[in-house]
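Novice: coords please:
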Amino acid sequence: MPTIIKEKTDLKFEPIHLSDLTEITDLYFARSEKENKNFEQSKLTEEFGFPVYKLVEGNLIIGYSYFTIDVSDEIVFKAIINPEYSFGDLENRFINHSKQKYFSQKEPDRKGMKNSINRIVDWLNWSR
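Specialist: The predicted structure follows:
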């Protein structure tokens, strides 16, 4: 069941589906190009992480949350939100909500999570 985040707009918080991955990778590449003008990477890396939840306004995906495993083997949740739709502390609330929701359904398994990241990145690179 989607969680609605009420503030400036009616945003829905939903799990990511396979059919969302094209829009998710587009958001990732758009953000990466904006942050790094020399960004010319055509393939995803482990930095892409494993997408878990999306922020939706109407039929438009405006952001998504994901996890990565850092060099200290810690699980790190992050989010990418289209800047046109980001307001207040939306990113922090989205990250915290994603983390709570994800861990309420699964036990942390760093090795399995790292494997999931590698598998989805490899699969997305192969399918592009």
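
Novice: Every contact and neighbour count from this point should use C-alpha atoms.
Specialist: OK.

Novice: The longest helix anywhere in the chain packs against which elements?
Specialist: Among the segments of the chain that qualify as a helix by DSSP state H, the longest is helix 110-127. Under the contact criterion of 3 or more C-alpha pairs under 8 Å, 6 or more residues apart in numbering; DSSP states H and E, the helices and strands touching helix 110-127 comprise strand 50-57, strand 60-69.

Novice: between those, which one is nearest to residue 96?
Specialist: Ranking those by proximity to residue 96 (C-alpha to C-alpha) places strand 60-69 first, at 9.8 Å.

Novice: Flag every buried residue along that closest one.
Specialist: For strand 60-69, the buried set under the neighbour-count rule, 16 or more other C-alpha atoms under 10 Å, comprises 61, 62, 63, 64, 65, 66, 67, 68, 69.

Novice: Surely the third one touches residue 52?
Specialist: This points to residue 63. No: counting by C-alpha atoms under 8 Å, no contact exists between residue 63 and residue 52, whose distance comes to 11.0 Å.

Novice: related to what we said a few turns ago, please state the offset of the longest helix of the chain from the chain centre?
Specialist: Its chain's average C-alpha position is 14 Å from that of helix 110-127, according to C-alpha atoms, centre = their mean, to the nearest Å.

Novice: what angle do that helix and strand 60-69 make?
Specialist: Taking axes from the mean of the first three to the mean of the last three C-alpha atoms, to 10 degrees, one finds that helix 110-127 is oriented at 130 degrees with respect to strand 60-69.

Novice: Contacts for helix 110-127, please.
Specialist: By C-alpha atoms under 8 Å, 6 or more residues apart in numbering, the surrounding residues in contact with helix 110-127 are 43, 44, 45, 46, 48, 49, 50, 68, 69, 73, 74, 75.

Novice: and this one, so I can compare the two:
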Amino acid sequence: MPTTIKEKTVLKFEPVHLSDLTKITDLYFSQTGIEKENTNFEQPKLTEEFGFPIYKLVEGNLIIGYSYFTVNSSEEIVFKAIIKPEYSFGDLESRFINQSKQKYLSKKELDRKGMKNSIMRMVDWLNWSR
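Specialist: Below is the predicted model of the structure:
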């Protein structure tokens, strides 16, 4: 009788580092349906919807998701996540968002204006550096 070995998937929850931003922007473009390159050889620009990445989900060396915050039209801070569909099972996304929010807010004071400025500076810098 053949033996079936099931691999256990181990996902790690880690802070986002500057060196992760290229992979995170690639993941963002692939999951939002925005074409990374268009016919004019120009890359699309990021907007404030990209948010400010704070934590990543990693399997091995592969970033499979990241959490971020944005500021909505009512000036409220909203925590969100993007996870590759093949890894998004059960309530992983909501648990990831909740853990990210809890961990981030335990280290930082909620400053809506400062957080909004951080998003704009991050997006501008990423658009300039690509």
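
Novice: Please state their TM-score.
Specialist: After superposition, the two chains reach a TM-score of 0.88 (TM-score structural alignment, normalised by the length of structure 1), with 118 aligned residues with a C-alpha RMSD of 1.6 Å.

Novice: could you flag which of the contacts of helix 110-127 of structure 1 are buried?
Specialist: Those of these that meet the buried threshold are 44, 46, 48, 49, 50, 68, 69, 75, by 16+ other C-alpha under 10 Å.

Novice: and whatever residue of structure 2 lines up with the second one, what is it in contact with?
Specialist: Meaning residue 46 of structure 1. With the correspondence set by TM-score structural alignment, residue 46 of structure 1 lines up against residue 48 in structure 2. By C-alpha under 8 Å, 6+ apart, the residues touching residue 48 of structure 2 are 70, 119, 120, 123.

Novice: and if you look at residue 77 of structure 1?
Specialist: With contacts defined as C-alpha under 8 Å, 6+ apart, the neighbours of residue 77 of structure 1 are 65, 66, 67, 68, 95, 98, 99.

Novice: That one -> structure 2?
Specialist: Under the alignment by TM-score structural alignment, residue 77 of structure 1 pairs with residue 79 in structure 2.

Novice: which SS state does its match fall under?
Specialist: strand (DSSP: H, G, I helix; E, B strand; the rest coil).

Novice: returning to that earlier point: okay if I get the contacts of residue 77 of structure 1 as JSON lines plus distance to residue 57 of structure 1?
Specialist: JSON lines is the format used below for these (distance: C-alpha to C-alpha, whole Å):
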{"residue": "65", "distance to residue 57 of structure 1": "15"}
{"residue": "66", "distance to residue 57 of structure 1": "18"}
{"residue": "67", "distance to residue 57 of structure 1": "22"}
{"residue": "68", "distance to residue 57 of structure 1": "25"}
{"residue": "95", "distance to residue 57 of structure 1": "17"}
{"residue": "98", "distance to residue 57 of structure 1": "17"}
{"residue": "99", "distance to residue 57 of structure 1": "21"}
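
Novice: got the angle between the helix or strand where residue 25 of structure 1 lies and strand 60-69?
Specialist: Secondary structure here is read from DSSP states H and E; on that basis residue 25 of structure 1 sits in helix 21-35. Helix 21-35 of structure 1 and strand 60-69 are oriented at 80 degrees to each other (the same axes, to 10 degrees).

Novice: packing partners for helix 21-35 of structure 1?
Specialist: Based on contacts counted as 3+ C-alpha pairs under 8 Å, 6+ apart, the elements that helix 21-35 of structure 1 packs against are strand 60-69, strand 75-81.

Novice: Spit out the contact partners of the residue most central in space within structure 2.
Specialist: Compute the mean C-alpha point of structure 2, and by C-alpha atoms, centre = their mean the closest residue is residue 66, 3.0 Å away. Applying C-alpha under 8 Å, 6+ apart, one finds that residue 66 of structure 2 lies in contact with 24, 53, 54, 55, 56, 57, 81, 82, 83.

Novice: So what does it match up with in structure 1?
Specialist: The alignment partner of residue 66 of structure 2 in structure 1, by TM-score structural alignment, is residue 64.
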